[in-house]
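Participant: Kindly return the folded structure for what I paste below:
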Amino acid sequence: MEGALMIAEFQALILAAVIEGPVAYLLIRWTGWSCRGAVHAGLAAIVATGVTHPQVWEGVLWAYRHYPVWPSALVAEALVVLVEAALMSWMIGLAPRQALALSLLTNTASFLAGLVVLR
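Facilitator: Predicted coordinates:
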């Protein structure tokens, strides 16, 4: 079971990175927000995902054993949005409000994609 969980975690990480990087790139291109640029934003989203994903994965696995799934998932996603917003704001020089919006949109996209994959 341990091996299967590691594979699932890796697949989820890759899926999140493949979605969040391009979404961040496109959002910065579309909005024209002042920062280090769309390419940097895409890369920052991927790095932020790589930083938060392992901790969230472990935290959610624990939470699912003790609490209902949906509240656990939503609390975890809220924490991820906040942490990744702070990281992206710092990495690409984006205003905190804009970084929060960027993080919310990128994470919403990957969360929804994850739900589709799970179906």
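Participant: From here on, just use CA atoms for contacts and neighbour counts.
Facilitator: OK.
Participant: quick one: which helix or strand includes the residue most central in space within the chain?
Facilitator: In the chain, the residue lying closest to the centroid (C-alpha atoms, centre = their mean) is residue 107, at 4.3 Å. Taking DSSP states H and E as the criterion, residue 107 maps to helix 96-118.
Participant: Second input sequence below; structure requested for side-by-side comparison:
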Amino acid sequence: MARAAGLILTLLLLVGSSELLSAPAMAFESSALEQGEQIFNSNCAACHMGGGNVIRANRTLKISDLNAHVDAYANTPLEALEHEIEDGLNAMPGYADKLSEEEIIAVATYVEQRAELGW
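Facilitator: Prediction:
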């Protein structure tokens, strides 16, 4: 279901480029990013402040490390991040039982955007 929601988000962003739908799509994206930032700050920042990693320094949230250590990140970054957030990886716990699908998509979207901007 998270993958379907990610696909819907992607489609909304693509369709949102038309003048008729651009304002709602941008508002949706902005809202998701704000929610994702709040969730990240509450659940992730203790270990990943500023996109880093206090437990394993070479496993940051920067694009080069995400490409190197997160399966399928290069091909489907949002889905790959959603999967890691849901199931966890190594020392990182899974959040499937703690966050809703909407929250997981929001934080994955936030992390992907911040990674693209270089944190």
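Participant: care to give me the TM-score?
Facilitator: Put the two chains on top of each other and the TM-score (TM-score structural alignment, normalised by the length of structure 1) is 0.36; 71 aligned residues with a C-alpha RMSD of 4.5 Å.
Participant: ok, back up a step: mind listing what's buried in the helix holding residue 107 of structure 1?
Facilitator: 98-100, 102-107, 110-111 (16 or more other C-alpha atoms under 10 Å).
Participant: Residue 17 of structure 1 against residue 46, yeah?
Facilitator: Yes. Contact criterion C-alpha atoms under 8 Å: residue 17 of structure 1 and residue 46 qualify, at 5.0 Å.
Participant: before we move on, which element is residue 113 of structure 2 in?
Facilitator: helix 101-116.
Participant: which residues touch residue 39 of structure 2?
Facilitator: Listed by C-alpha atoms under 8 Å, 6 or more residues apart in numbering, the contact partners of residue 39 of structure 2 are 103, 107.
Participant: sorry, back to before: any chance of the buried residues of helix 96-118 of structure 1 in JSON lines, with distance to residue 25 of structure 1 too?
Facilitator: Formatted as JSON lines, the buried residues of helix 96-118 of structure 1 follow (distance: C-alpha to C-alpha, whole Å):
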{"residue": "98", "distance to residue 25 of structure 1": "13"}
{"residue": "99", "distance to residue 25 of structure 1": "13"}
{"residue": "100", "distance to residue 25 of structure 1": "15"}
{"residue": "102", "distance to residue 25 of structure 1": "10"}
{"residue": "103", "distance to residue 25 of structure 1": "12"}
{"residue": "104", "distance to residue 25 of structure 1": "14"}
{"residue": "105", "distance to residue 25 of structure 1": "12"}
{"residue": "106", "distance to residue 25 of structure 1": "10"}
{"residue": "107", "distance to residue 25 of structure 1": "13"}
{"residue": "110", "distance to residue 25 of structure 1": "14"}
{"residue": "111", "distance to residue 25 of structure 1": "18"}
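Participant: now the helices: where do they sit in structure 2?
Facilitator: 2-15, 22-43, 45-48, 63-69, 77-87, 101-116 (DSSP state H).
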